[in-house]
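Student: Attaching a predicted model along with its sequence, questions to come.
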Amino acid sequence: MSILSSASVVVRDLLVPDALPLLRVVGGDEGLDSAVTSTYATELPRPGGYVPRGALVFTTGLVLTDDAAVRRFTRDCIDAGASAIGFGTEIAWPHVPEGLRVDAGSAGIVVLEIPPTLAFARIDDYFDGLRITRQLVAERRLAVGRLLDAVRKGWANTSVLAPELHRVIRPGQDVLVVCLDADARPEVVLGGDYPVGLLDGVLTAIVPNPPGGEIRRALPDPHGVGGPVPIGYVASAMDEALAAFRLSERRGLPSSGRDTATLAALIGRLRADQSAPFHHHVYLPLARHDHRHGTFLVATLRAFHAADGSLGLAAEALHVHPNTVRNRLEKAESITGRSLRDVAGRAALAIALSTADGTT
């Protein structure tokens, strides 16, 4: 994730009644989350060659004398890739022209009605301030992320985090590590000035345990939580939270370190180079035997694994006699040299099958 993307301002961010009173959306609601890259004020009848992509275009429509002119102006803004059009009313037009509202809205461009009491310059200043603030926050997150990464990898001890932690963590207090999607707004969902860094492309925050009342219980999905641990063990909590976050992404549910303490979660954390031997030496020999001889060893192993090692349940799922399942398993054992009667053999089976599924 780049600094630019994390610092982006979207159209919705400008709808702040206290700061920009009476600014009103009159079209293109589905574009409210479009990024605004700049502002551009114009009274040209055909501004297309000058409108920056992603711009919020300001106009009062002084030279738009009829519906045809309005639609040509709007088409230029659409073709240029504008994010929004802010139309100043009660100067040339009492209301936003219907053609602009309909055409821009249909193209997913937000149409904003700007009253005469709200100067374009005020909106521009607010946008600039918000963009600079987001930029500074993004840069701080990259810097904190580098500190978190150094601690996680053992290149530095937790003392390097002291300037970030002293504001929110009491001496001797345990901490939690919370991982959120890179597009989340931790200042909103967590509250407080907790240290937040971009770690492996994931927003990673250190918060006190128990969390303060300002931390909302309903964190956005996906999210993962590691800990609680003393601050000296925060590196392990980071790994735990990142693993929980990846698990949350896969299953669509919030996850914690406890959820990662399963064989399936462990398999999901294996790198390709770690799972490759199981694919090459357990799965492929079985798949090749099935292909050459028309057998069903892989299907039988899947059913056996799904039945948690029960011959009877696997036989029911396959609609065969339990002895058939037993014979197939013995054949699989002879091919792979792995015993399915012990935990290690069944674990190897689970890893091998997951490589065939593409789940590692």
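Tutor: Great, that's in hand.

Student: Please make it C-alpha for all contacts and neighbour counts, starting now.
Tutor: Noted.

Student: wait, doesn't Ala265 sit right on Leu247?
Tutor: Yes. In this structure, Ala265 is within contact of Leu247 by C-alpha atoms under 8 Å, at 6.9 Å.

Student: One more to weigh against that first structure:
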Amino acid sequence: MTSDPEAPRVTVRRLLEVPRFRLRLVAGEGGLDRPVRWAHSTELLDPGPYLRGQEIVLTVGSSLRDAEACRIFAGSVKAGRATAIGYGVGDVTPTVPDALCQGCRRLGLPLLEVPPEVPFVSFTEWFAEQVVTDREERYEREETGRLLRMIREGLASAEVLRPRIDEVGLDHGSLLAIAMDVPDEEPPGLLGVDGDTAILIGNEENVWSEPAGIGGPVPLEQLRSTLAECLVALDVARRTGGIVRGSDLATFPALLRRLTPDQLAPFLDQVARPLREYDGEHGTRLVETLRTFLESGGSVGAASRALFVHPNTLRHRLSRIEALTGRNPLRFEDRVALAIAIWAED
């Protein structure tokens, strides 16, 4: 992909697949996924100064009379940051010159054979068509993204999307919302783009990039809830990596992952650090004791058995924890704060 928002999403590989061109790759296999922004035809031996980058440079080889000329031409195209060379056979030579093939292989520059019946102007016409098509697709994505945002904010009913959902053939009764980075290609479903976030509405999980957040499934009338859910899940996924589903959000670990470092800092400073420092200075096991106590559901009996200590010994340690942190492990609210601190410390 090129960073130019007006450029079509075209690569050398895609050009090779366009039926009207009937191109054949003769060198530079390693450059198939490089972007091609435009086509530029020339018979200059040194076209580099006239290139803007990411072109396919088309030539019939009028100036490529010997091996040295082929070397200079390929080097100039490479220096001009063009993506590939298209050589039109039939006008000057019946085949692509071997010297040009060798030069392109050495430079890692894709070299394509253009059949005699394919005029160079057809390349610029095709690229112009792609620009228009991509501009229309981009507008549709952004307009869908605007509607999705309005639905999420309660400014529009999900019914405004019914025609678009019908157009792509989705089942209204079970819609998933998938939030991720904007994909390079067009995934199946209804895609809306809002800034650097894409939301794909579909009937099944279809994640094209990670991290991603998945909400739903819900009927069309409940789309607002799954839109909010997928964005919260994406926020968590961007912190932790991978894919986060809406069903993963209603858990204690998921709630903690939504806390920022600034929000976690007081728990670390006021709870975890005093316990860790006390253990280091006195050779105690308060952090281990607290972790075991929390994992035992706040049960003194279960925790003392797991630690192989008398319940009174455990209560003494819990009292020390309270003295150091100001939080009583036997109180539920304080136990939540202690759990957050232990999780953040881990």
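Tutor: Thanks, I have it. Everything quoted here is computed from the prediction, not taken from an experiment.

Student: quick one, which of Ala265 and Leu247 of structure 1 is more surrounded?
Tutor: Taking neighbours as other C-alpha atoms under 10 Å, Ala265 of structure 1 and Leu247 compare with Leu247 leading, 26 against 16.

Student: Does anything pack onto the lengthiest helix in structure 1? Which helices or strands?
Tutor: With DSSP state H applied, the helix covering the greatest number of residues in structure 1 is identified as helix 120-152. The contact analysis (3 or more C-alpha pairs under 8 Å, 6 or more residues apart in numbering; DSSP states H and E) places helix 120-152 of structure 1 against helix 3-6, strand 9-10, strand 196-199, helix 234-251.

Student: From the structure, what's the count of residues near Glu113 of structure 2?
Tutor: A count of nearby residues for Glu113 of structure 2, using other C-alpha under 10 Å, gives 20.

Student: go on, the one 10 residues further on?
Tutor: As a burial measure, Phe123 of structure 2 scores 20 neighbours (other C-alpha under 10 Å).

Student: Can you give me the separation between it and Glu210 of structure 2?
Tutor: The span separating Phe123 of structure 2 from Glu210 of structure 2 equals 35 Å under the rule C-alpha to C-alpha, to the nearest Å.

Student: in the stretch 1-150 of structure 2, which spans are helices?
Tutor: Assigned by DSSP state H, counting those that start in this stretch, the helices in the stretch 1-150 of structure 2 fall at 12-16, 67-79, 98-107, 121-152.

Student: picking up where we left off before, now, of the helices and strands packed on helix 120-152 of structure 1, which is deepest in the fold?
Tutor: With neighbours taken as mean count of other C-alpha atoms under 10 Å, these reach their highest mean count in strand 196-199, at a mean of 26.

Student: And that one, what does it pack against?
Tutor: Packing partners of strand 196-199 of structure 1 (3+ C-alpha pairs under 8 Å, 6+ apart): helix 120-152, strand 202-208.

Student: For stretch 288-296 of structure 2, buried residues please.
Tutor: Thr289, Leu290, Arg291, Thr292, Phe293, Leu294, Ser296 (16 or more other C-alpha atoms under 10 Å).

Student: Which residues are in contact with the first one?
Tutor: Residues touching Thr289 of structure 2, when contacts are defined by C-alpha atoms under 8 Å, 6 or more residues apart in numbering, comprise Ala303, Leu307, Leu314, Arg317.

Student: Show me just the buried residues among those residues.
Tutor: Ala303, Leu314, Arg317.

Student: Okay, the last one and Glu345 of structure 2: tell me how far apart.
Tutor: Just to be clear, that refers to Arg317 of structure 2. Distance, Arg317 of structure 2 to Glu345 of structure 2, by C-alpha to C-alpha: 19 Å.
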